[in-house]
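> coords please:
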Amino acid sequence: MPTTSYWLFVGFALAASFTPGPAVMLSIHNAMHYGWRRALWSSLGNVSGLLVLTLLSALGVNAILHASALAFNALKVTGAIYLIWLGVQQWRGASRGARPLPATSSGAPAPERRPRALYAKGLAVALTNPKAIAFIAALFPQFLSPSRPMTPQYATLTGTFMVISLGALSIYAGFAVLTRKRLRAWFSSGWPQRASGGVFCAFGLGLLRLHR
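The predicted structure follows:
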């Protein structure tokens, strides 16, 4: 693809990645309560989801969602329920404030903060968001040159988008950790977690209003 088109894509990817959404909120929440390193696992899960969504878009799944109201609504409702569930879980856990979750009797981290669980949450947030599928399907073709092989171009755009998304989520997580250290008493009150839970519920309810 032309160099000018590539850097234009980078600009769009930066704007999309730094715009607050479910993935950003999840990264901030995990950073506040489990630390930056553990928040990285959910971010890795999210960018893995972006890779899957790109592959699905290339295979034409987005066309299926546009053509089938049933498929679109099923994915939309699934994503909304998952985001609302995350919000309720965060609200219920607000009594713990920003204190680390206790370890198990064996000394291992509690299930909620294990890398596998955090990675799975990030992956699920990406895969159950039809807006992300639509965004990728609408954005990528604008920067593909029909006269050149598609696979290298898709690989370049996908890799760039994943790196930028991971960087954005890591930056948000870093700011969350710094803020927690400065406002430790407020974070210990549990209100930031309640606010985060409320935002997740709002994202879920907003997803229900999404039309094809």
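
> from here on, contacts and neighbour counts on C-alpha atoms
Will do.

> Could I get the full set of helices for the chain?
Ranges of helices in the chain, per DSSP state H, are 3-18, 22-34, 36-58, 61-67, 69-92, 115-127, 130-139, 150-182, 184-188, 191-208.

> looking at those helices, which is buried most?
Compared across the helices of the chain, helix 22-34 shows the largest average neighbour count, a mean of 24 (mean count of other C-alpha atoms under 10 Å).

> quick one, which residue of this protein lies the farthest from its center?
Most distant residue from the mean C-alpha position of the chain: S147, 33.2 Å away (C-alpha atoms, centre = their mean).

> mind checking how far the most centrally placed residue in the chain is from V125?
Centroid check for the chain by C-alpha atoms, centre = their mean gives A23 as the closest residue, at 2.4 Å. Computed with C-alpha to C-alpha, to the nearest Å, the distance linking A23 and V125 is 7 Å.

> one more to line up against the first:
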Amino acid sequence: MALDTWLIYLVAVIGLSLAPGPNGLLALTHGVMYGHRKTLFTISGGVLGFVVLIALAMFGIGALLLASTDLLLVFKWIGGIYLIWLGIRIWRSPAIALQPVGKAVAVSQFGLFRQGALAAITNPKVLLFFGAFLPQFIDPEKSLLSQFMVMAATFAVVEFVVEYLIARVATKLRPWLARSGKRFNQCCGGMFALIGASLPLYNN
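This is a model prediction of the structure:
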């Protein structure tokens, strides 16, 4: 993967990790309930789930490349349109409503890990997103495996750091999201729409 493409991918992944989603909300909630150290197990499970979904998306992209590189171009345009639509949805969505968290129930480390993994893997929208998102950065002339390793590792590190920071400052984030969550959603939605509009043109 070329450095300039990777840098654009890095910025896009940061935006994705910051956007409201089940795993970020889970990290926020568990950070309040169990503390940031225990929430590391929740985060680790979620990151593993995301890597599995990236692998599945890349497997589908590999099948497209075996059929025709022209299909990848078509898929990039379809993916770009989907990202624009997703950006509009996030822009228009209301702020996340966080209910007060009661007394935490004792839970094992594996239980936290399992919750994080299931939150990622059982969300079909995530697989759909990766199917639209990853082709924007694929170079069909280079090894798909090496590109998968770079993309998966970059996403895993960014997602882990962002979710850990969310868990670390969870008690401070709750009132901020209640107060400024709508503007935050608009920023994330605008980023996705911009990515969706620009990347298919950039990669042609």
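
> TM-score for this pair?
Remark: TM-score between the superposed chains equals 0.63 [TM-score structural alignment, normalised by the length of structure 2]; 141 aligned residues with a C-alpha RMSD of 2.5 Å.

> circling back: what's the separation between the residue farthest from the centre of structure 1 and T4 of structure 1?
According to C-alpha to C-alpha, S147 of structure 1 stands 16 Å off from T4 of structure 1.

> just A74 of structure 1 next, same as before
According to C-alpha to C-alpha, A74 of structure 1 stands 39 Å off from T4 of structure 1.

> What of L56 of structure 1?
Using C-alpha to C-alpha, one obtains 26 Å as the distance from L56 of structure 1 to T4 of structure 1.

> same deal with Q142 of structure 1?
Noted for Q142 of structure 1: a distance of 13 Å to T4 of structure 1, by C-alpha to C-alpha.

> Which of the helices of structure 1 sits closest to L101 of structure 1?
Shortest distance between L101 of structure 1 and the helices of structure 1, using C-alpha to C-alpha, is found for helix 22-34: 7.7 Å.

> distance between the closest one and the chain's centre?
Computed by C-alpha atoms, centre = their mean, to the nearest Å, the chain-centroid distance of helix 22-34 of structure 1 equals 10 Å.

> elements contacting that helix?
Counting contacts by 3 or more C-alpha pairs under 8 Å, 6 or more residues apart in numbering; DSSP states H and E, helix 22-34 of structure 1 is packed against helix 36-58, helix 115-127, helix 150-182, helix 191-208.

> what residues does it touch?
Here helix 22-34 of structure 1 makes contact (C-alpha atoms under 8 Å, 6 or more residues apart in numbering) with 18, 36-40, 42-43, 46, 83, 98-101, 113, 122, 125-126, 169-170, 172-174, 176-177, 180, 193, 196, 199-200, 203.

> next one: stretch 192-199 of structure 1
Taking C-alpha under 8 Å, 6+ apart as the rule, stretch 192-199 of structure 1 contacts 25, 29, 86-91, 93-94, 97-98, 186-187.
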